[in-house]
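Colleague: Dropping a prediction and its sequence here:
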Amino acid sequence: MTPVETAARMAAIRGSAILGDQEGVRRGMEAFNDDFRRSIKLADPARKVDREAARAAIRHVDGVRSVAWIDHENLLVIVATNEARSQRTIDDICIELEPLGDTLGVVVNLQSGAARSGDELEILSRNCQLVPGDRAFMQRHRQVDVVPPELRAEHKRNNAHPPADPERLRRQQEEAMRILEATTPEM
């Protein structure tokens, strides 16, 4: 909200007060309060999204396979295909949630149920009303991925250049298998 918009809102409230229009003052103050809350990215606690209604509504979004709440603000959605793991799907989910309450209090965490690699398994995470990586006031960034992005990047760097000597690579693989066999209990 710009200073000019704030001044205009306050002038309208003051005008209503001078005219004795208590309903106008109330509406103006509620709008001012909403604008202020939005400017500091504070979700409306009086309009929390109902969890069960949200789960039911999201099931109708194309590609959604399952939905679960991780905590009071993080929603985990698993989609059927890698292509459905997208910001567009998060948008569709958030649109379904809008009639249910203030979506500023909801972070959608989207994962592919068809993932075959670490990159495909990575979770897309976004607050419904903010850009990726941004969170609402007092909303902590929760690490939902099992493998943190930093560890995945380090693994890629370490495995980007296999040893040039094929015999050395074979010995390393054999050693890894021996360790695996020695530490795996038999069923």
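Modeller: Yep, that arrived.

Colleague: Please count neighbours and contacts with C-alpha atoms only from this point.
Modeller: Fine.

Colleague: now the helices for the chain?
Modeller: 3-19, 22-39, 51-58, 87-97, 118-121, 149-159, 166-183 (DSSP state H).

Colleague: out of the ones you listed, which comes closest to Leu75?
Modeller: Of all the helices of the chain, helix 51-58 sits nearest to Leu75, with 9.0 Å by Cα to Cα.

Colleague: Just list what the closest one packs against, helices and strands only.
Modeller: Packing partners of helix 51-58 (3 or more Cα pairs under 8 Å, 6 or more residues apart in numbering; DSSP states H and E): strand 64-69, helix 87-97.

Colleague: before we move on, back to that, reformat the helices of the chain as CSV; add distance to Leu76 and mean neighbour count.
Modeller: As requested, these are exported to CSV (distance: least, Cα to Cα, whole Å; neighbours: other Cα atoms under 10 Å):
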stretch, distance to Leu76, mean neighbour count
helix 3-19, 37, 14
helix 22-39, 24, 15
helix 51-58, 10, 16
helix 87-97, 11, 18
helix 118-121, 13, 15
helix 149-159, 18, 11
helix 166-183, 33, 11
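
Colleague: which one of these lies closest to Asn127?
Modeller: Nearest to Asn127, of all those, is helix 87-97, at 8.8 Å by Cα to Cα.

Colleague: got another, please set it beside the one above:
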Amino acid sequence: MKATLLLLLPAILMAASASGAGKYSKEIPKIAVPLPAVTAITLDARNVAAGRSLSNTVAPNPDATRKTTTHSETLEINVRNLGPVLANVTVHWFWVGRYVTSGNWFRAGEGEKALAIDSKKSEVVLAECGDVEGHVTKAANEHYKSGGNMLGWVVTVMNSQGEIQAVKASDAYLQGFAIEQPPKKRK
């Protein structure tokens, strides 16, 4: 019985963290992204680089030690125009994270680029995430985690009228953030 409970505990904890970390947590938007029935624009995005570094940093308590893990990623975004005429579009990207202590969502490393893509051509954009930091602080009478965890990314392509033409996310559950973006990361 104990062994079964210990095996199920990680699944229970993951389900609890996915459903929100408290009454102040922002839920994942359940909005389906409306895409046009016919569009000549296609979108592909993939991670081409990721990094993680660990360093000793200054803790708020002078008697404590703090280790900071910094996460970074680079995306390769490929936007294609399969139509017969030039397409003027804007590609917008951001990373989605979650604060360790509150469980609230945030966005980081966002950017956008206007593109004029000729018929039957494609454009490649490299997007870099602003570093997301997570901290582990230890002292004689305290031990806690703070900062944020990077969970994934969202990329959208909009036409000149601001209508979404294509959406791509690192995980399907993040696609709702294409319409209802989380707030920007605190500095």
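Modeller: Noted; the coordinates are in hand. Keep in mind that what you see is a predicted model, and the values were worked out from it rather than measured.

Colleague: Need the TM-score between these chains.
Modeller: The TM-score (TM-score structural alignment, normalised by the length of the first structure) is 0.23; 75 aligned residues with a Cα RMSD of 5.5 Å.

Colleague: on that earlier part again, mind giving me a markdown table with the helices of the first structure and columns for distance to Val77 of the first structure?
Modeller: Listed next are those as a markdown table, based on distance: least, Cα to Cα, whole Å:
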| stretch | distance to Val77 of the first structure |
| --- | --- |
| helix 3-19 | 38 |
| helix 22-39 | 26 |
| helix 51-58 | 9 |
| helix 87-97 | 9 |
| helix 118-121 | 13 |
| helix 149-159 | 19 |
| helix 166-183 | 34 |
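
Colleague: how about the ones you listed, which one is nearest Gln111 of the first structure?
Modeller: With respect to Gln111 of the first structure, and counting by Cα to Cα, the nearest of those is helix 118-121 at 6.4 Å.

Colleague: just the helices in the second structure please.
Modeller: Under DSSP H, the second structure gives helices at 2-18.

Colleague: list the contacts for the residue nearest to Ala127 of the second structure when sequence neighbours are not counted?
Modeller: Leaving out its chain neighbours, the residue that sits closest to Ala127 of the second structure by Cα to Cα, 6 or more residues apart in numbering is Leu75, at 5.1 Å. Going by Cα atoms under 8 Å, 6 or more residues apart in numbering, Leu75 of the second structure touches Ala45, Arg46, Asn47, Val48, Ala49, Leu126, Ala127, Glu128.

Colleague: Just the buried residues from the residues you listed, in ChimeraX please.
Modeller: In ChimeraX, this line selects whichever of the contacts of Leu75 of the second structure come out buried by 16 or more other Cα atoms under 10 Å:
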select :45,47,127,128
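
Colleague: Can you show me the strands along the second structure?
Modeller: All strands of the second structure, identified by DSSP state E, fall at 41-57, 65-81, 87-99, 105-117, 121-128, 132-138, 143-159, 164-169.

Colleague: Next, format the ones you listed as TSV and append distance to Thr4 of the second structure.
Modeller: Output for these, formatted as TSV (distance: least, Cα to Cα, whole Å):
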stretch	distance to Thr4 of the second structure
strand 41-57	34
strand 65-81	33
strand 87-99	30
strand 105-117	32
strand 121-128	42
strand 132-138	30
strand 143-159	28
strand 164-169	35
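
Colleague: For Ala11 of the second structure, find the nearest of those strands.
Modeller: Among these, if distance is taken as Cα to Cα, the winner is strand 143-159, at 17.6 Å.

Colleague: and that closest one, what other elements does it pack with?
Modeller: strand 87-99, strand 132-138, strand 164-169.
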